[in-house]
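J.: below: sequence and its predicted model.
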Amino acid sequence: MDQAFDAVLFDRDGTLIRDVPYNGDPNRVTLMPGAREVLRDLRAHGMRTGVVSNQSGIGRGLLTDTQVAAVNARVEELLGRFGTWQICLHHPDDRCACRKPAPGLVLSACAALGVRPERTLVVGDIGADVGAAEAAGAVPVLVPTGLTRAEEVDHAPRTAPDLLAVLEMFR
């Protein structure tokens, strides 16, 4: 693992787990391919890990904090503990500083982990993840899924075909 990085932050839906829109049910959590192996390898190398996730379902009144916490707990059951969880619960119209592509979640995660943004990798599946990383001064890696728009892939400075390939980029 390239020691140029001290931490890796992951988007939750579509990156660590399959994207189930507005999921409040921990029984519907399914890991993305390679997620378990990537987290095991990162932690074995002493890498700090965190999650940065927009959860506008709360702000839209479609989910409760308790439901999101239950899904996050299930993610940790499957993948182990993360050093920080930074969640934007706002409605997109709230224009908060935390909702990706704003830098707030990434900056808060870096502060919680005690790392500098420029030494932090941010892995996500859509352009908002890349935008948040860039706005915070972190290093983005886009791992496209079937829902990622072509222009998001075209504009990403770094892409990887899957989570395991993210590890290979820094070996």
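T.: Yep, that arrived.
J.: contacts, neighbours, all on C-alpha from now
T.: Fine.
J.: all helices for this protein, in order.
T.: Secondary structure of the chain by DSSP state H: the helices cover 35-44, 56-59, 65-79, 104-113, 127-136, 150-155, 163-169.
J.: out of these, the one nearest A7 is which?
T.: Within the helices of the chain, the stretch nearest A7 is helix 104-113; the backing value is 7.8 Å (Cα to Cα).
J.: picking that back up, want to throw the helices of the chain into TSV with distance to V20?
T.: Putting these into TSV (distance: least, Cα to Cα, whole Å) gives the following:
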stretch	distance to V20
helix 35-44	16
helix 56-59	12
helix 65-79	11
helix 104-113	21
helix 127-136	17
helix 150-155	20
helix 163-169	19
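J.: E76 versus the residue lying closest to M32 once chain neighbours are set aside, what's the distance?
T.: Taking Cα to Cα, 6 or more residues apart in numbering as the measure, M32 lies nearest to I17, with 4.8 Å between them; neighbours along the chain are not counted. Distance of I17 to E76, given as Cα to Cα, to the nearest Å: 11 Å.
J.: burial measure for the residue lying closest to V75 once chain neighbours are set aside, as a count.
T.: Of all residues not flanking V75 in the chain, V29 sits nearest, at 7.2 Å (Cα to Cα, 6+ apart). The local packing of V29 (other Cα atoms under 10 Å) involves 20 other residues.
J.: comparison target below:
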Amino acid sequence: MNPLTTDRTRVAAVLFDRDGTLVEDVPYNGDPTRVRPLPGARQALDLLRAAGIPTGVVSNQSGIGRGLLTDTDVRRVNDRANTLLGGLDMWVYCPHPPEAGCACRKPRPGLVLEAARRLGVPPAHCVVIGDIAADVQAARAAGARGVLVPNAATLPGEVDTAPSTAPDLLTAVRRLLAEAETEIEIETWGDRP
């Protein structure tokens, strides 16, 4: 591999947090009619689809474990979001409350590892985009790359410690695609005799 590309890995899949990243954060939402995509979310996903990059959602849904939602509620909300966003390749979520100590709840790596497995890509070639530190920490724990897209719920310290940030989802995806384009050009150029 060309030395100019050694600090980056190929983007084989992009994984998103759901609430506050792709759709408006409605705490413990079990009502599909309350799903509202965030500005730029559909366009960002359309760009990834056009580039042939698989997408998925990795989401903590502790409302199930707390008895505030059912698995069916979460699936109905996910289905509505999936329809409004034009379809993602896969969805995984953790139903456990924080005190359960499970391996899947972000910031632990379980959701990211499972999403990568389902998409058939190495975790190191995944990018996780989310709005809080737990999202980028889960990416790091799984060996993936994390990108923080701050919103009103994001703490200033989370922004300061994030490995990578973007002002909005569309910008984050455009940057990833530009990096991927540059990597292809560098690798192609580097392979020439």
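T.: Here it is on my side, so go on. Keep in mind that what you see is a predicted model, and the values were worked out from it rather than measured.
J.: re the thing from before, map the residue nearest to M32 of the first structure across to the second structure for me.
T.: Taking TM-score structural alignment as the alignment basis, one finds that I17 of the first structure is matched in the second structure by V23.
J.: picking up where we left off before, tell me the contacts of the residue nearest to M32 of the first structure?
T.: The contact partners of I17 of the first structure, by Cα atoms under 8 Å, 6 or more residues apart in numbering, come to 29-32, 35, 75.
J.: check N29 of the second structure too.
T.: N29 of the second structure is in contact with 69, 74, 77, counting by Cα under 8 Å, 6+ apart.
J.: swap in L38 of the second structure?
T.: Remark: with contacts taken as Cα under 8 Å, 6+ apart, L38 of the second structure is in contact with 20-24.
J.: quick one: which of those residues is the most crowded by neighbours?
T.: The contacts of L38 of the second structure, ranked by neighbours (other Cα under 10 Å): first place L22, 27 neighbours.
J.: any idea what R42 of the second structure aligns with in the first structure?
T.: Using TM-score structural alignment as the criterion, the counterpart of R42 of the second structure in the first structure is R36.
J.: distance check, that match against E151 of the first structure.
T.: R36 of the first structure sits 29 Å away from E151 of the first structure, taking Cα to Cα as the criterion.
J.: of these two, who's got more company?
T.: A side-by-side neighbour count of R36 of the first structure and E151, using other Cα under 10 Å, places R36 first with 16 against 9.
J.: my read is that that one contacts L79, right?
T.: Yes. The pair R36 of the first structure / L79 is scored as a contact, 5.6 Å apart, by Cα atoms under 8 Å.
J.: can you count the residues close to the equivalent of V14 of the second structure over in the first structure?
T.: Taking TM-score structural alignment as the criterion, the aligned counterpart of V14 of the second structure in the first structure is V8. Neighbour count of V8 of the first structure, defined by other Cα under 10 Å: 22.
J.: turn the contacts of N29 of the second structure into JSON lines, including neighbour count.
T.: Shown next, in JSON lines, are these (neighbours: other Cα atoms under 10 Å):
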{"residue": "L69", "neighbour count": "18"}
{"residue": "V74", "neighbour count": "21"}
{"residue": "V77", "neighbour count": "18"}
